[in-house]
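J.: task: produce atomic coordinates for the following.
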Amino acid sequence: MPERQRADARRNYARILAVAEQEVAAHGANASLEQIARVAGVGSATVRRHFPTRRALLEAVSHQRVDTLCERAGELAGTDDGRAALLEWLGDLLAYCVSARGLADVLTYDAEAEAAHQNACSARMEEAGEPLLRRAVRDGAVSGEVTVADLVTLVVGIALATEHHPDPRAAAERLFTLAVAGLSPQR
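T.: Okay, here's the model as predicted:
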């Protein structure tokens, strides 16, 4: 939100964002923009002026969670075991995606995103995870062909595939463990 906005516009932005956080937590990425406007006490045009796309609104709602995950990647970058650090960060990402409805949707690829509004959350996650992946590759624990985008896509896919499961966290963790271990039996 630009600082040079009028005071009432800044208040509207803050109120819309607070309501959106509640609505997204309750209804996920498909939370009604009209309901958000109604509860915030503004018109739907005001919501769209501040958040021109649903993705822009979801990114704003997810901003703090993304910051936390980026900070966590920085903390883990200094640990001794590159593979363990990468897997711990991906596990944290998965836990956030499962518990914070809407975050997985923010991190999905959007072919229709305007060039001016590419997926900033995904870009930040990729930047934060890159040192962890490089270290795991250097340690020989991960193939050099793997990208952070691949890993984020895998986690997002698992979170989206399990969000309606009776126990989404357990189902997501099981699938993530399976993806990491592979399909072959352990020897």
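J.: can we go C-alpha only for contacts and neighbour counts from here?
T.: Fine.
J.: looking at the chain, which helix is longest?
T.: For the chain, the helix with the greatest residue count under DSSP state H is helix 54-76.
J.: now do the buried residues in it.
T.: Neighbour counts over helix 54-76 (16 or more other CA atoms under 10 Å) mark 54-62, 65-66, 69-70, 72-74, 76 as buried.
J.: counting by contacts, list what that helix packs against.
T.: Contacts defined by 3 or more CA pairs under 8 Å, 6 or more residues apart in numbering; DSSP states H and E place helix 54-76 against helix 7-27, helix 82-99, helix 103-106, helix 120-138.
J.: to compare against the first, here's the next sequence to fold:
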Amino acid sequence: MAERTVRADARRNRAVLLQAAAEAFATGGLGVPLDEIARRAGVGAGTLYRHFPTKEALFEAVVHDRMQNLIEAAQALRKADDAGPALFELLDRLVAEAGPKKDLVDALVGAQVDVHARLGGMGAQLREEIQHLLTAAQRQHAVRADITVGDLMALISGLLLALHGNGNHHAADPQRMLAVLRDGLSAVR
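T.: The predicted model follows:
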């Protein structure tokens, strides 16, 4: 019984650390000290280091969790009767997660962590789930038939880049950008 309690505590600590890290990285980027993340999580630094020996390992775990959540959401949406709204719901979720996720990926790349090698399989899995939703929406005539998953991924990438802006212009309005994307994807009736 005591072993189960230790395991449950370890799982709880890991989950609390990941949540605290996700919030800290979203606002403070790579510069957030690990001790600050441990403090926010309400655990000691030793607990953090037992779960995540480096800051890069913690970043990777946060990105992994976000990707896994998106994959699971896409898989759940595949069961929807109306595939068009299901596809757009996933796009809404991708955009909602884009801000902190992009910061984390940028930080990982800047920290010399090869995100593509470590998380590329998850990216491929998410793309496959998007393909299923797109195909189902096209079969129901909710989305243009001439759009490929490559087209959609390029549109999503462009939208996410626009949301972050750069030194030359301000970030775009996410809801307006999504509305334009929905309009462009919708099948002409």
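J.: circling back: residues contacting the longest helix of the first structure, please?
T.: By CA atoms under 8 Å, 6 or more residues apart in numbering, the surrounding residues in contact with helix 54-76 of the first structure are 17, 20-21, 24, 29, 51, 85-86, 89, 92-93, 96, 102-103, 106, 117, 120-121, 124-125, 128-129, 132.
J.: who touches stretch 89-98 of the first structure?
T.: Taking CA under 8 Å, 6+ apart as the rule, stretch 89-98 of the first structure contacts 65, 69, 72-73, 76, 103-104, 151-152, 155-156, 159, 163, 168-169, 172-173.
J.: ok, stretch 29-45 of the second structure next?
T.: Stretch 29-45 of the second structure is touched from outside by 13, 16-17, 19-21, 24-25, 47-48, 55, 103-104, 107, with contacts defined as CA under 8 Å, 6+ apart.
J.: pick out the most distant pair among these.
T.: By the measure CA to CA, the contacts of stretch 29-45 of the second structure have their two most distant members at Thr47 and Asp103, which lie 25.0 Å apart.
J.: who's more crowded, those two?
T.: In this comparison of Thr47 of the second structure against Asp103, neighbours counted by other CA atoms under 10 Å, the higher total goes to Asp103 at 18 against 15.
J.: returning to what we had before: just the buried residues of the contacts of stretch 29-45 of the second structure.
T.: Buried residues within the contacts of stretch 29-45 of the second structure, counting neighbours by 16+ other CA under 10 Å: 13, 16-17, 19-21, 24-25, 48, 55, 103-104, 107.
J.: so how far is Val47 of the first structure from Arg55 of the first structure?
T.: When distance is defined by CA to CA, to the nearest Å, Arg55 of the first structure is 13 Å away from Val47 of the first structure.
J.: err, Glu88 of the first structure, not the other one
T.: Glu88 of the first structure sits 37 Å away from Val47 of the first structure, taking CA to CA as the criterion.
J.: and those two? Which one has more around it.
T.: Val47 (24 against 15).
J.: ok, now which ones touch the more buried one?
T.: 13, 16, 33, 37.
J.: quick revisit: quick one: the buried ones among the contacts of stretch 29-45 of the second structure as a markdown table, columns for distance to Arg4 of the second structure too.
T.: Shown next, in a markdown table, are those (distance: CA to CA, whole Å):
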| residue | distance to Arg4 of the second structure |
| --- | --- |
| Asn13 | 14 |
| Val16 | 18 |
| Leu17 | 20 |
| Gln19 | 22 |
| Ala20 | 24 |
| Ala21 | 25 |
| Ala24 | 30 |
| Phe25 | 31 |
| Leu48 | 20 |
| Lys55 | 28 |
| Asp103 | 36 |
| Leu104 | 33 |
| Ala107 | 36 |
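J.: Leu181 of the second structure: which of these is nearest?
T.: Ranked by distance to Leu181 of the second structure (CA to CA), those are led by Asp103 at 22.9 Å.
J.: ok, now which ones touch that closest one?
T.: By CA under 8 Å, 6+ apart, the residues touching Asp103 of the second structure are 25-26, 29.
J.: switch the cut-off to 7 Å
T.: Residues touching Asp103 of the second structure, when contacts are defined by CA atoms under 7 Å, 6 or more residues apart in numbering, comprise 26, 29.
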